[in-house]
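In: For reference, the sequence and a predicted model appear below.
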Amino acid sequence: MVTVTVSSKYQVVIPVAIREELNLHVGQKIQLIPYQDRIEFVPLQDIREMRGFLKGIDTDVPRDGDRV
């Protein structure tokens, strides 16, 4: 766990170890989600980066015999 300090301008610096682990880069959007008594930082991914992430997923859906 890493502790950061909120500046007088309400800014925080994300430590290098976390930036590298999450592969964050300058200008990347991060969604802030308030949850109970904490804030979650969720990096947003460009839709182009997500291309192919469902490759090989089983798309067969069991259907009732009387339905099309």
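Out: Thanks, I have the structure now.

In: contacts and neighbour counts: CA atoms only from here.
Out: Fine.

In: How about residues contacting the helix or strand encompassing residue 42?
Out: When secondary structure is defined by DSSP states H and E, residue 42 falls within strand 38-43. Strand 38-43 is contacted by residues 24, 28, 29, 30, 31, 32, 33, 34 when judged by CA atoms under 8 Å, 6 or more residues apart in numbering.

In: Okay, one more to line up with it:
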Amino acid sequence: METVTISPKYQVVIPKSVRRQLRLVPGQKVQVIAFGDRIEFIPLKPARELRGMLRGLDTTFEREREDRA
């Protein structure tokens, strides 16, 4: 676990080990979420990188009769 310090301008530096692990690059956007008493940074990925991530997902399921219109 890494520790960072908030600057007077409320900025933080993401530690190098975390940047490498998540393959973050300069200029990349991250989503910031306040979750309870913590802050979460979620890297946003280009749509091209997400292609094929649902491959192999089983989409067959039983529908109830009233679902069909």
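Out: Nice, thanks for sending it over. Since we're looking at a predicted model, the values are computed, not measured.

In: now what about the TM-score between them?
Out: The TM-score (TM-score structural alignment, normalised by the length of structure 1) is 0.87; 68 aligned residues with a CA RMSD of 1.6 Å.

In: before we move on, the earlier item: quickly check the contacts of strand 38-43 of structure 1 for the two that are furthest apart.
Out: Between any two of the contacts of strand 38-43 of structure 1, the greatest separation by CA to CA is 20.5 Å, found for 24 and 34.

In: Show me which of the two is the more surrounded one.
Out: When neighbours are counted by other CA atoms under 10 Å, residue 24 of structure 1 and residue 34 differ, and residue 24 comes out ahead with 17 against 10.

In: what does the more buried one align to in structure 2?
Out: Under the alignment by TM-score structural alignment, residue 24 of structure 1 pairs with residue 24 in structure 2.

In: list the contacts for its match?
Out: Residue 24 of structure 2 sits next to residue 43 when contact means CA under 8 Å, 6+ apart.
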